[in-house]
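Undergrad: Make a model of this:
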Amino acid sequence: MEHTTVLLNEAVSALDIKTDGVYVDATFGRGGHSRKILEHLGQEGILVVFDKDPEAIKIAEQLALDDKRVLVVHSGFKNLVYELQRLNIKKINGILFDFGLSTPQLDQAERGFSFRFEAPLDMRMDNSQGITAKEWLNQVSEQELAQVIKVYGEERFYRKVAREIVSYRENKEIETTKELADLISRTIKVRHKGQHPATRTFQAIRIKINQELEEIKIVLPDLLNVLDSGGRLVSIAFHSLEDRIIKQFIKKNSSPEYHPKWVMIKDNGRQEMPLRIVGKPIKPSNEEVSHNYRSRSAIMRVAVHAGGVSDD
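TA: Below is the predicted model:
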């Protein structure tokens, strides 16, 4: 299935693109947002794209061959500051995060992200490095596994799932996506109609393997230094774990009550904060959801760098 970019026009509009600005697509994916950004950039503009997925990088490099405004970085966005310094870029005018998996990642059985296919348990965004889901799952302790499923999967029956996985692997290693999904299906029942029993556990393992939430927590404070005054932060999250991190970060850096007394005070007595919230969170329209069901859980938040000081 072809990947359909979520909140395409809304996200690019939220960046408020300057024709000669420097922008970052921190999650290139299959390039939908990047191509739209390029439509608004002038010839002096620059677009830096990041991705860990080798398949995404191939597409990005082809785009860069056709458009010299594009600079490609094969890396997770946690290395944002280092990579921008390497490119001799000191400030950016906007950055976009789209935290969802791309449709090809889900639909390519060999990637091991989906329980819909029989495939090796991999789940790595960059399948050229790091530990696979199979390797981790077959050696992790029951206590740690339960904690991962609880925190990253928000699975109500986390102890039961962890216990059954550990019990099963005493006799045989868990090797494939279907093997794991069938084991979970025998262990718990669905909580919501239409949701597979393995959905939350698969999400938890994927987040753990790729350190997804940790990467977000690492990069956010760096944005306060690399975003130019007036620069935009645009994030699209697909589950509450990601969105909660973004929401709390923006609130912390835009609300005076979160800050100590030594934060800069303007003459009018108001604390000068680094961020300002732009509008309300945006969700896909009913029309978009009808054409792309996977967009249904997306939520977009926007903030602008206001030039203040952070306590991070």
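Undergrad: From here on, just use CA atoms for contacts and neighbour counts.
TA: Noted.
Undergrad: Would you state the helices of the stretch 101-250 of the chain in chain order?
TA: Applying DSSP state H, counting those that start in this stretch to the stretch 101-250 of the chain gives helices spanning 103-107, 133-137, 142-153, 158-169, 177-187, 199-210, 212-226, 240-252.
Undergrad: Out of the ones you listed, the one nearest residue 32 is which?
TA: Shortest distance between residue 32 and these, using CA to CA, is found for helix 103-107: 12.1 Å.
Undergrad: starting at the chain centroid, how far to that closest one?
TA: Distance of helix 103-107 from its chain centroid, counting by CA atoms, centre = their mean, to the nearest Å, is 15 Å.
Undergrad: Next, the buried residues of it.
TA: Using 16 or more other CA atoms under 10 Å as the test for burial, helix 103-107 gives 103-107.
Undergrad: again, but for stretch 90-107
TA: Buried, per 16+ other CA under 10 Å, within stretch 90-107: 91-100, 102-107.
Undergrad: And stretch 183-194, by the same measure?
TA: 183-184, 187.
Undergrad: Next up, the contacts around residue 142.
TA: 162-163, 166 (CA atoms under 8 Å, 6 or more residues apart in numbering).
Undergrad: about what we covered before: can you put the helices of the stretch 101-250 of the chain in CSV and add distance to residue 82?
TA: As requested, the helices of the stretch 101-250 of the chain are exported to CSV (distance: least, CA to CA, whole Å):
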stretch, distance to residue 82
helix 103-107, 27
helix 133-137, 28
helix 142-153, 28
helix 158-169, 38
helix 177-187, 36
helix 199-210, 20
helix 212-226, 10
helix 240-252, 21
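Undergrad: Alongside the first, I'd like the structure of this one:
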Amino acid sequence: MDVLLERHSVHAVDGILLDLGVSSLQLDAPHRGFSFNHTGPLDMRMNARQVLNTMQVVNDSPMDVLVEIFKRYGEERFAKRIAHRIIQTRRETPIATTTQLAEIVKQAVPHGVSKIHPATRVFQALRIHINAELENLAMGLDVAIQLLKPGGCLCVIAFHSLEDRIVKHRFRTCARTASLEILTKRPILPDAVEVQHNPRARSAKLRVARKL
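TA: Next comes the predicted model:
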């Protein structure tokens, strides 16, 4: 963000909107490998020039690493069962596609324990891990706050609890040092009409702060 603005000789801005996570364009492109709703390669890289992809992590990581990824980034309570099933499967054949992995996860998780697809948290965890999303978010918030002019607003839309927690804590830390004023005591959520028109917005949380 700061590098891009520097190229255009922009050194401070009045407002910044961070719309976190994967985009609909990426989710709907099977070849990017972000969604289990389409058959595609296990990729999930935001930056296609990056070497590490999801297929490598799924097929090469030891069980304890997979469990840690699923727990830390997906808050997946069946992490051990899922990792064990992945290890068993890849001994016989490489896990190469999104739908193949989704089916493996589905078989490992007890039926009917969640309203969401059984693979949702696993795919989230792998995507966050591959792209170092939480680390990049923390750095991005710092850069955004530095770039804001006094009185400028930082708006952040998060889509899961891990992202939202980082944003909330960063805002609170800055508020304690009187560098930001939090304008949203609680996150703004989409209403029923918006969710009806855009189901992917159902988990969105908007937080806003103003630079002092």
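Undergrad: Quick check: of the contacts of residue 142 of the first structure, which lies closest to residue 225 of the first structure?
TA: residue 162 (41.0 Å).
Undergrad: The residue lying closest to the closest one once chain neighbours are set aside and residue 245 of the first structure, how far apart?
TA: Leaving aside its sequence neighbours, residue 162 of the first structure sits nearest to residue 146 (CA to CA, 6 or more residues apart in numbering; 5.1 Å). Distance of residue 146 of the first structure to residue 245 of the first structure, given as CA to CA, to the nearest Å: 22 Å.
Undergrad: of these two, who's got more company?
TA: Taking neighbours as other CA atoms under 10 Å, residue 146 of the first structure and residue 245 compare with residue 146 leading, 22 against 17.
Undergrad: Output the residue interval of the first structure matched by the longest strand along the second structure.
TA: The single longest strand within the second structure, with elements called by DSSP state E, is strand 148-158. Per TM-score structural alignment, the counterpart of strand 148-158 of the second structure in the first structure is residues 227-237.
Undergrad: and if you look at stretch 124-138 of the second structure?
TA: Using TM-score structural alignment, stretch 124-138 of the second structure corresponds to residues 203-217 of the first structure.
Undergrad: Can you get me a residue count around the corresponding residue of the second structure for residue 168 of the first structure?
TA: Mapped onto the second structure by TM-score structural alignment, residue 168 of the first structure lines up with residue 89. If you count neighbours by other CA under 10 Å, residue 89 of the second structure ends up with 15.
Undergrad: do residue 222 of the first structure as well
TA: 15.
Undergrad: May I see the buried residues of stretch 139-146 of the first structure?
TA: For stretch 139-146 of the first structure, by 16+ other CA under 10 Å, it's 142, 145-146.
Undergrad: ok, now stretch 164-172 of the second structure?
TA: Under the neighbour-count criterion of 16+ other CA under 10 Å, stretch 164-172 of the second structure has 164, 166-168, 171-172 buried.
Undergrad: and it, how far from the first structure on average?
TA: Stretch 164-172 of the second structure differs from its equivalent in the first structure by a mean of 0.3 Å after superposition (mean CA distance after the TM-score superposition for the first structure).
Undergrad: isn't there a strand covering residue 193 of the second structure?
TA: No. Counting by DSSP: H, G, I helix; E, B strand; the rest coil, residue 193 of the second structure falls outside a strand, being helix.
Undergrad: Relative to residue 126 of the second structure, how far out is it?
TA: Residue 193 of the second structure sits 31 Å away from residue 126 of the second structure when distances are taken as CA to CA.
Undergrad: The two: who's more crowded?
TA: The neighbour count for residue 193 of the second structure versus residue 126, taken as other CA under 10 Å, is higher for residue 126 (25 against 9).
Undergrad: Report the contact partners of the more buried one.
TA: 44, 54, 69-70, 73.
Undergrad: For residue 71 of the first structure, find the nearest of the helices of the stretch 101-250 of the first structure.
TA: helix 212-226 (16.9 Å).
Undergrad: residue contacts, the spatially most central residue of the first structure?
TA: Geometric centre of the first structure, nearest residue: residue 99, 2.5 Å, by CA atoms, centre = their mean. Applying CA under 8 Å, 6+ apart, we find residue 99 of the first structure in contact with 27, 235-238, 242.
Undergrad: how about 7 Å then?
TA: 236-238 (CA atoms under 7 Å, 6 or more residues apart in numbering).
Undergrad: Among the residues you listed, which one lies nearest to residue 174 of the first structure?
TA: residue 238 (27.9 Å).
Undergrad: How many residues are close by residue 207 of the second structure?
TA: Applying other CA under 10 Å, we find 21 residues neighbouring residue 207 of the second structure.
Undergrad: try the one 4 residues further on
TA: For residue 211 of the second structure, the count of nearby residues is 22 (other CA under 10 Å).
Undergrad: which residues in the second structure does stretch 65-74 of the first structure match up with?
TA: By TM-score structural alignment, stretch 65-74 of the first structure lines up with nothing in the second structure.
Undergrad: List the buried residues of that stretch.
TA: 69-74.
Undergrad: picking that back up, show me what the residue nearest to residue 162 of the first structure aligns to in the second structure.
TA: By TM-score structural alignment, residue 146 of the first structure lines up with residue 67.
Undergrad: wait, doesn't its match sit right on residue 80?
TA: Yes. Look at residue 67 of the second structure against residue 80 with CA atoms under 7 Å: they come within range, at 5.6 Å.
Undergrad: what's the closest of the buried residues of stretch 164-172 of the second structure to residue 134 of the second structure?
TA: Among these, and counting by CA to CA, the member closest to residue 134 of the second structure is residue 166, at 7.9 Å.
Undergrad: Which residues are in contact with the residue nearest to residue 189 of the first structure when sequence neighbours are not counted?
TA: Excluding its sequence neighbours, the residue lying closest to residue 189 of the first structure (CA to CA, 6+ apart) is residue 197, at 5.9 Å. Residues in contact with residue 197 of the first structure, defined by CA under 7 Å, 6+ apart, are 184-185, 188-190.
Undergrad: which of those residues still touch in the second structure?
TA: For the contacts of residue 197 of the first structure, the subset whose aligned partners also touch in the second structure (both residues aligned by TM-score structural alignment, their matches' CA atoms under 7 Å) is 184-185, 188.
Undergrad: No further questions, thank you.
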